[in-house]
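1. Sequence and predicted structure are below.
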Amino acid sequence: MAEEKSNGSTVIGLDGMYENYFLDYASYVILERAIPTIEDGLKPVQRRILHAMFQMNDGRFHKVANIIGQTMQYHPHGDAAIGDALVKLGQKDLLIDQQGNWGNIATGDAASAPRYIEARLSHFALEVAFNKHITDWQLSYDGRNKEPIQLPMKFPLLLAQGAEGIAVGLSTRIMPHNFNELIDASIKILQDKSFTIYPDFQTGGYLDITDYNHGERGGRIKVRARIEKQDKNTLVIKEIPYGTTTSSLIDSILKANDKGKINIKKITDNTAKEVEVVIDLASGQSPELTIEALYAFTYCEVSISPNACVIVDDKPMFLDVREILRRSTMHTKALMRAELKIQEKEWLDKYHFASLEKIFIENRVYHEIEEAETWEAVLEIIDAEMRKYIAEPDEEILPGDDRLVLARPFIQDDILRLTEIKIKKISKYNKFKAEEAIQALQDEIDKTRHHLAHLTEYCIDYFTHLKDKYGKDRQRRTKITTFGEIEIQQVVANNAKLYVNYEEGFIGSGLKKATFIRDCSDIDDVIAFRKDGHFQVSKIDDKVFMGKDILHADIWYRGDERTTYHMVYLDGKSKRTYIKRFQVKALTRDREYDLTKGTKGSRVLYFSVHPNGESEVIKVTLSSNTRARKKVFEFDFGDLDIKGRRANGNILTKYAVRKIEHKETGGSTLEALKVYMDNATGQLNMEERGRFVGEFEGADQLIVIHKDGSYELLDFDPNLRLPVESVHTVARFEPEIIWNVVYYEGSKKWTMVKRFQIETSTTSQRFPFLTEHRSTKLLLITPESKTKVMYRDGEKNEEEFVFEEFIDVKGWKALGNKLDESKVKIIEVEVPDIAEDDEGAEASKDKEGEDKDEFSPGDTVDLQVKKGGQGDLFD
């Protein structure tokens, strides 16, 4: 608190200083440095840069050093802050045209020194950001100049560029959005329609907006790099997540490799104009699992928490992006109205004086001033003479009075302007042209008033104009999709080895003299089952005690719905033998669980593990001294239901058991996995995300047919990620299927038809079934031999054929038969309904074919193969 001393001085206490000085400082940082205003979407330094560039604008490029110097007239924080802000504005590629090395947002490389690079305002900036007539001004920090309080921004710049800033006690982080999508959404706002907008980044990548919450506080987005599998040993990163650079990305990958989370051999940054980071995998590493691990352990996936804080009426306010866009659109509408009002006034002024000038010259008013001896007399004569032909706006006009009613009063300034008319203009005066000019002015006034009366339509036309003129090369770069959850334990590289001492009960990665189980990672969980019927799960370490007499030990994955355990145990109390079949999906780590009835003396007689729920037949031999008539019998575990670990199981026998032997293993008793492929990322999943691939069991394989006319067999892996850009068809592989193909052969320039079966068995290798000429193009592929194809040949005639009637099955390397000596246009495909009897089956038209009259070369068809539970094969 402030206290006044006897000598007149004032002492301010610490609490008073905190209350006044700190709040003043906080307010300054929030309003004048860190947080953008909602109206023009700019921070003060950005606004001052643009204003200085507008003052300098002559259409040519200026040295950035010169721009910085000009901006320092308005911004009191030094050249470094101005230079950094200017470079960041330029890198947004919206308001500023750049010349020279402006750095690289992908690699993080800095721009050249200000004396080497140049800039100027873009045409877009000049159109949307400046109008001195509707700009509010204030004095600069030193009072020598005027600067805009806000620029009259007629575009949602804040959402187009995004913004980040840290102030005192709060921060802002607004994501950039797509130029065209913002304009489309603004038009919908003006039309009072619903809309949604989502972020779009210059760096591309994939975006999961599940928890975006429209950019409000508490929301979250996840952004991923676009990673492509070049071959089985090489991955290529083509696009990176927003907020990262190739340098930071590579550093995170190297750190993950050092920690053993992934296993790579080499990483190379070939980024130039486009991002290209090449990752060479270590021998034996799965590309698909490595991609998942990159997302899990590196900056290939980042999580961003938006926080849309903006300045509204000189106060910070937290809004969502929809409200920001609504306010921006309404602000643009208000600015358009203000501009139209100014235009109307300008046209009215021109119309007013043109009318006065016409009267002045046609009625030779200038002759009346020849005898005037003083300037005052001249003005009085003109005033008197002009009023014979004009009437004031509020003057009552009587019948027969043909004077011109003015739109505004006739004032002294009008008289002065009349005296300034040159003799040359009077001598060359043309009445007809003057009337045309006045009518043109009237037309402009009417047009401006029409725009004011239909302001919403005028604004919609304005936004449409911006999109047509500046939005052609501003398509969405970031693909919106949904990311599946990555199971960390399943994708981390094997950087440890699991050993087990079965008798002593120790498990760990440091037991080199114990029995080796498998390679694993240092974050895996280990499950161990013991002869006394107990089991537990623990985190892997160098040496962990799990209890003596271990029967089985392995890596355990939470939520595993495939691995099934078979167990036969003796109940210590009843002496009966029980049999059970169970799974372990969830439990508490380091807690001991009992699989028996829990009585003293219970023990396990038989135990086996089946990774895909396979059935099993065992042979049971009873003790010879039992009274059982049948002392040897078989039992099929497939007859048991799979239950939880707590279930006691079924009674196998009440007699003493001498031994139990495994006889044979059957097929899986679990439901086949229904597998889908994410249309955006190519990730296989079981969450019904994307197109249906098929139902998979055991050793089933995938067949992938690529758009370049090659096929590839892959072992099924639920973590597999396919290259969406190159995939034409993906399905469960069935060797007996005949593939029917129409293609354009590039060297002969013919359209060919062929039918073949897959004859190779090598996995993870592409086999081209079309010729490798660069003009060869796959037009159609289907597994239905009875498919009827309608096409238009080179002479524009419509023809048709059925695959199995046109050509026999040949080898996959065969060229096939000629269909036409030119490239045909496929216009319709009729596929038989193979779910019905062949004789009664009706041809069902492809869904995509019903919506369009013709197929273009390269179009794909949405077909289904019913047998074997196979699903959608085509895009």
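-> Looks like it came in fine.

2. Please make it C-alpha for all contacts and neighbour counts, starting now.
-> Will do.

3. isn't there a helix covering Phe463?
-> Yes. Following the definition DSSP: H, G, I helix; E, B strand; the rest coil, Phe463 is counted among the residues of a helix.

4. Next up, the contacts around it.
-> Contacts of Phe463 were listed using CA atoms under 8 Å, 6 or more residues apart in numbering, and they are Ile183, Ser186, Ile187.

5. quick one: contacts for the first one?
-> Spelled out, that is Ile183. Ile183 neighbours (CA under 8 Å, 6+ apart): Phe463, Thr464, Lys467.

6. Including distance to Gln191, could those go into JSON lines?
-> Formatted as JSON lines, the entries for the contacts of Ile183 read as follows, by distance: CA to CA, whole Å:
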{"residue": "Phe463", "distance to Gln191": "12"}
{"residue": "Thr464", "distance to Gln191": "13"}
{"residue": "Lys467", "distance to Gln191": "17"}
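
7. In terms of distance to Asp269, which of these ranks first?
-> Lys467 (35.6 Å; CA to CA).

8. following whichever strand or helix holds that closest one, which helix or strand comes up?
-> Taking DSSP states H and E as the criterion, the element that holds Lys467 is helix 455-470. Past helix 455-470, heading to the C-terminal end, the next element that is a helix or strand (DSSP H and E) is strand 479-481.

9. how about that following strand: buried residues?
-> Counting neighbours by 16 or more other CA atoms under 10 Å, one finds that the buried residues in strand 479-481 are Lys479, Ile480, Thr481.

10. let's bring in a second one:
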Amino acid sequence: MSTDTPDDDDVAERIEHVRVEDEMEQSYIDYAMSVIAGRALPDVRDGLKPVHRRILYAMHEDGITSGSGHRKSSSIVGTTMGDYHPHGDSAIYDALARMAQDFSMREPLVDGQGNFGSIDGDPPAAMRYTEARMSPIAEELLDDIEKDTVDFASNYDDRLQEPEVLPSAFPNLLVNGSSGIAVGMSTNVPPHNLGEVVDATIELIENPDATVEDLMEHVKGPDFPTGANIVGRNGVHQAYKTGRGRLRLRAKFETDEEAGRIVVTELPYQANKARIIERIADDVNEGEIEGIRDLRDESDRDGIRIVIELKRDAMVDVVKNQLLESHLETTFGVINLALVDGQPRVLDLKETLQEYIEHRREVVRRRSKYDLGEAEDRAHILEGRLKALDNVEDVVEAIRNSDDRDAARAMLQEEWAFSEEQAAHVVRMQLGSLTSMERASIEEEYEDVQATIDRLETILGSAEELDQVIVDELEAVAEQYGDERRTGFIEDTGSVTHEDLIPESEQVVVMTEDDYIKRMELSEFRAQNRGGKGIIGTGLKEGDAVASVFVANSHDYLLCFTNHGQVYKLKTYEVPEMSRTARGKSAVNLLDLDDDEQIESVVNTADIEHDGEAEEQQFLTMVTRGGYIKRSGVSEFQNILSTGIRAISLEDGDRLADVEVTDGAQDVVIATRNGMSIRFDETEARAMGRTARGVRGVDLEGDDEVAAVAGIDESRNSWLLTVTENGYGKRSDLDAYRVQSRNGKGLIDIKTNERNGGVTALDAVGPGDHLVTMSEQGQIMRCPVEDLSIVGRNTMGVTVMDLEAGDRVAAVDVVDAERIESDDEE
């Protein structure tokens, strides 16, 4: 037995040599185009992807219309998969289910019965449980498909024909939108209001030179099925002009300040309600959102209703903005990408409508040709019937004498010039149709058919008439299915922060030795004459005492320096506002302090100039109880962590005494508890990093320690003010303090005898400034600094504040004249 073996040369000739990279490139391009055209992108003409088009066509072919009964979804999916869409059943069912979701589609194309999913993200029930049929508006997409209005192609196995596009009686791409991810590109077309889109389409038909701006007079913006609001119009304009844009979508909600609640009634498109509620609850539990005490989902079939109950002291606008920033506002990225002649293109609003109009013109033109042919065929038959009636007796006699039907047809064609179609029809006529009444009916029908022919010929012969047909049909669709806009527009007014809701005013901030802190309006403490007892400024728990007091604007940032050499940053309004008799709130709730860490000094950043070069030349000048001084540039304190940062290194047993803002060209005065003072140029203490200890500023004797430091600005300051712990004080001219070198013993500033006690505070003051003095037991007094007599150094001073027995001055702050005038104006 012999076998034929191929010749090696023949085999070699049939082998084609191809570069691997070229083959991979071409194969990938073929795959990409298959995904782009056959799966992921909608056609600009009917706005459908192949899967949606095939589902609707399969339902149409099976007669599952809006007037029929519902059919099991599994049956529809099976027909679609078996006849037209050779892909997985889950992908087909997902597409079917989405077309039935009124929260996904602006005009649902499927009328579903059963569970087709929810806005909470619940999936549809299994396809064997749900039923579906076409919605009425879906039939508008397929209307006249039998009249050769669109091209058909063979299905995947060449058994059947399927439409390449649907006739689409309305611009479905814009009305229902589309989203999909292809290879290397994606589309995200938002849904729109049917009436607005139809109006814009008619405008473009009647005025082809209309601009995008002209069309936007009709199409105000996307109209999402879930309603909500679009924030601002810039994103809409950009999307319509370029085909790409970003829209900010915001939930609709109502605020009831009396009841203390926020009620959400509409959510942004494609938002998951259950997930939003869960994330809000998580943020409340983690402290990211403050002021919410309860959260309920009261939504039902009538609509969305999320109730957010607020705490009594919550600021509604602040909570609202926290919710908007994280949960109730989303972004929709518009990418108006669709297939045009099988190629993906990004289209602006006008181009999208132009493509639809051209498609619709082609559909109406082809339909008119089809209808004209049908009408002409009918007119031809009617002419034959009328001719037969004109010769009815002879025709009947001739047919009676014919051997068979074929002979009768031949005789009619030969004797009276009937066409073959006419002769066949006459032969099949019943005798009853030969009555005079039937003749009248035929003549009437013939006139109607002739009128139809004339009308169709007019449409085919006139572009204006054809366009008018399109306009009339669009208006009919809009009238039948159109509704009001659901999505509104709101202006972008920006976020309202906690700070925005707090009026600017001067505040008195009080801290105790046990680190209780609070603030009060400075206006609560009217100016008195020196020597008064003042009024109660804070309540104290047993064993506690006032440690410091200072005045700051409610919007100022405060730098809080501690005994550990750390510095923290705090906004004045973050300090709880309380009554004069209240104790305050523990500072550990505001600052991340260690157990044994206490606030020693506070600097108001309002005293720092924030204008570039001036800021670079400013310093925080720190002095310690042990006599050290250190200057560090303010720029080193710009990024302060919530856990604080190192401000100064301290020797064992030393503590921070005071901090002052200086400008690099000032003199500083250090005051000691025993009444000594030393004035020197601040540059004698060179600028150092934050972690440095500093250099000696004053040479202390015995058990003396530093009480305070002051920076002298001779353009504003006229005197040095000193206050002692027993409530005495004085003003002295600056000239009384000669400039020395640092680390000297200095000069006597004030007598610290038994009457005066030790020095508590020293500051540089000017005309119009006020002195705020607070005792350890919580009494506070405010008086003009000019009430204190001007005396020389080494004097006793006068009574500043009349203290109760056993009480002492705890802290002093000076409010400059400008801040007092500003607060009075407010």
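-> In hand now; what should we look at? Just so we're clear, the structure is a prediction, and the values are computed from it rather than from any experiment.

11. Would you check the span in structure 2 matched by the helix holding Lys467 of structure 1?
-> Counting by TM-score structural alignment, helix 455-470 of structure 1 lines up with residues 466-481 of structure 2.

12. again with stretch 44-53 of structure 1
-> Stretch 44-53 of structure 1 falls opposite residues 50-59 of structure 2 when the two are matched by TM-score structural alignment.

13. superposed on structure 1, where does that stretch end up, distance-wise?
-> After superposition onto structure 1, stretch 50-59 of structure 2 lies on average 0.6 Å away from the residues it aligns with, using mean CA distance after the TM-score superposition for structure 1.

14. Stretch 22-31 of structure 2 now?
-> Taken against structure 1, stretch 22-31 of structure 2 registers an average deviation of 2.3 Å after superposition, with mean CA distance after the TM-score superposition for structure 1.

15. Please identify the buried residues of that stretch?
-> By 16+ other CA under 10 Å, stretch 22-31 of structure 2 has no buried positions at all.

16. Helices of the stretch 301-450 of structure 1, start to end?
-> Counting by DSSP state H, counting those that start in this stretch, the stretch 301-450 of structure 1 has helices at residues 321-362, 375-386, 412-419, 423-427, 431-453.

17. Give me the three-state assignment for the counterpart of Met99 of structure 2 in structure 1.
-> Taking TM-score structural alignment, Met99 of structure 2 has Leu89 as its aligned residue in structure 1. The local conformation at Leu89 of structure 1, judged by three-state DSSP, is helix.

18. Ile96 is in contact with Leu89 of structure 1, correct?
-> Yes. The pair Leu89 of structure 1 and Ile96 passes the contact test of CA atoms under 8 Å, sitting 7.0 Å apart.

19. neighbour count winner among the two?
-> For Leu89 of structure 1 versus Ile96, the count of surrounding residues by other CA atoms under 10 Å is larger for Ile96: 22 against 18.

20. Show me what the more buried one aligns to in structure 2.
-> Counting by TM-score structural alignment, Ile96 of structure 1 corresponds to Val110 in structure 2.

21. which residues does its match contact?
-> If a contact means CA under 8 Å, 6+ apart, then Val110 of structure 2 has Leu96, Met99, Ala100, Ala132, Arg133, Met134, Ser135, Ala138 as its contacts.

22. Confirm the fourth one sits in a strand?
-> Yes. Under three-state DSSP, Ala132 of structure 2 sits within a strand.

23. ok, now which ones touch it?
-> Contacts of Ala132 of structure 2 were listed using CA under 8 Å, 6+ apart, and they are His70, Arg71, Lys72, Ser73, Val110, Asp111, Gly112, Gln113.

24. And for the closest residue in space to it that isn't next to it in sequence, the neighbour number?
-> The shortest distance from Ala132 of structure 2 to any residue other than its chain neighbours is 4.4 Å, reached at Gly112 (CA to CA, 6 or more residues apart in numbering). Applying other CA under 10 Å, we find 24 other residues in the vicinity of Gly112 of structure 2.

25. sorry, back to before: okay if I get the helices of the stretch 301-450 of structure 1 as TSV plus distance to His133 of structure 1 and mean neighbour count?
-> Listed next are these as TSV, based on distance: least, CA to CA, whole Å; neighbours: other CA atoms under 10 Å:
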stretch	distance to His133 of structure 1	mean neighbour count
helix 321-362	8	18
helix 375-386	32	16
helix 412-419	21	14
helix 423-427	31	10
helix 431-453	17	15
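
26. Format those helices as CSV; extra columns: distance to Arg581 of structure 1.
-> Listed next are those as CSV, based on distance: least, CA to CA, whole Å:
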stretch, distance to Arg581 of structure 1
helix 321-362, 54
helix 375-386, 111
helix 412-419, 103
helix 423-427, 108
helix 431-453, 78
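
27. With Tyr28 of structure 1 as the reference, name the closest of these.
-> Using CA to CA as the measure, helix 321-362 is the one of these that comes nearest Tyr28 of structure 1, at 22.8 Å.
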